[in-house]
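**Student:** with the sequence up front, the predicted model follows.
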Amino acid sequence: MNVTGGTTVKIYRSTKNRFGDKTNDKLIAAVPHCIHQPATGLNMAYHPNDDMAETTTLTCILWMPTGTDVRAKDRLKFNGATYAVLGTAWNTPHPVTGTVYSHFAVEITGVQ
């Protein structure tokens, strides 16, 4: 797959100070040529709560170029929204042919 378009995704990661407290998020990289695969109806959820507020979560897939350093709990910003990475990214060669793909899948979630 040769991606010439796509969107640029900024990867942010939080660090901790010497006391173990979270510091501000640090920009790790701006990655071009990423592909956002929107969620289907099964991955959208509406959660009412008792505070007269509404929360909507959206789980979808982001295809990132092979070699991108992305980890669980990283925050990804693109298209005016912020998403969190869920779990470990799937980035392995094909088990039978050994083919290394140009992009790998990252499951992300957004809270609106």
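**Tutor:** Cool, got the structure.
**Student:** hey, let's count contacts and neighbours off CA atoms from now on
**Tutor:** Noted.
**Student:** what's the longest strand along the chain packed up against?
**Tutor:** Longest strand in the chain, counting residues (DSSP state E): strand 22-37. Where contact means 3 or more Cα pairs under 8 Å, 6 or more residues apart in numbering; DSSP states H and E, strand 22-37 is packed against strand 7-16, strand 54-65.
**Student:** for residue 25, which of those is the nearest?
**Tutor:** strand 7-16 (4.2 Å; Cα to Cα).
**Student:** ok, and here's another one to check against it:
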Amino acid sequence: MKKTLLLITLSSLLISCISQATPLPTPTVVTVSSTFTLTSTPESTTTSTALPTATPVPHPMSIIALRNGDYAGSEIVIEKELERGLNYRRYYVYYLSEGLKNLCTANYSKWRST
């Protein structure tokens, strides 16, 4: 029984290996006919055109733009004194320059020495 099973397995394997391979397509030859026509190369004509130069616009927060700005100034006005610290005072101050307000911290330990 074992010999028969082995014989059948080997014969089926052998038959599957011998089976016909699919035929490859036959190569076709492509002929390309080329005709060349000679033409004259165009001559370049040079014209000098002045190119406009771009003037860069500086960023509004750049130093150059801020230096070129016009700022109206005024006296510093202390609006209110805030809570004092151990060695400093804080003030809410404003001045007329683009509507800015500022928190000013003054170290008064230096004031005592002078």
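**Tutor:** Alright, I've got the coordinates. Small disclaimer: the values here were computed from a predicted structure and weren't measured.
**Student:** just the TM-score for the two chains, thanks.
**Tutor:** The pair, once superposed, lands on a TM-score of 0.27 when counted by TM-score structural alignment, normalised by the length of structure 1; 44 aligned residues with a Cα RMSD of 3.1 Å.
**Student:** the longest strand of structure 1 to strand 7-16, inter-axis angle?
**Tutor:** Per axes from the mean of the first three to the mean of the last three Cα atoms, to 10 degrees, the angle that strand 22-37 of structure 1 makes with strand 7-16 is 160 degrees.
**Student:** can you list contacts of whichever helix or strand comes after strand 22-37 of structure 1?
**Tutor:** On the C-terminal side of strand 22-37 of structure 1, the nearest following helix or strand under DSSP states H and E is strand 44-48. Around strand 44-48 of structure 1, the neighbours that count as contacts under Cα atoms under 8 Å, 6 or more residues apart in numbering are 54, 55, 56, 57, 58, 59.
**Student:** relative orientation of strand 44-48 of structure 1 and strand 54-65 in degrees?
**Tutor:** 150 degrees.
**Student:** in what element of secondary structure is residue 11 of structure 2 found?
**Tutor:** helix 2-18.
**Student:** what's the local residue count around residue 7 of structure 2?
**Tutor:** 12 (other Cα atoms under 10 Å).
**Student:** roughly how far apart are it and residue 112 of structure 2?
**Tutor:** 114 Å (Cα to Cα, to the nearest Å).
**Student:** go on, residue 92 of structure 2?
**Tutor:** Distance from residue 92 of structure 2 to residue 112 of structure 2, by Cα to Cα: 22 Å.
**Student:** pick out whichever of those two has more residues nearby.
**Tutor:** Under the neighbour definition other Cα under 10 Å, residue 92 of structure 2 and residue 112 were set side by side, and residue 92 has more, 15 against 7.
**Student:** in the strand or helix carrying the more buried one, which residues are buried?
**Tutor:** For residue 92 of structure 2, the host element (DSSP H and E) is strand 88-94. Using 16 or more other Cα atoms under 10 Å as the test for burial, strand 88-94 of structure 2 gives 89, 90, 91, 93, 94.
**Student:** closest to residue 11 of structure 2 out of those?
**Tutor:** residue 90 (102.7 Å).
**Student:** so who does the nearest residue to the closest one once chain neighbours are set aside touch?
**Tutor:** Leaving out its chain neighbours, the residue that sits closest to residue 90 of structure 2 by Cα to Cα, 6 or more residues apart in numbering is residue 105, at 4.4 Å. By Cα under 8 Å, 6+ apart, the contact set of residue 105 of structure 2 is 88, 89, 90, 91.
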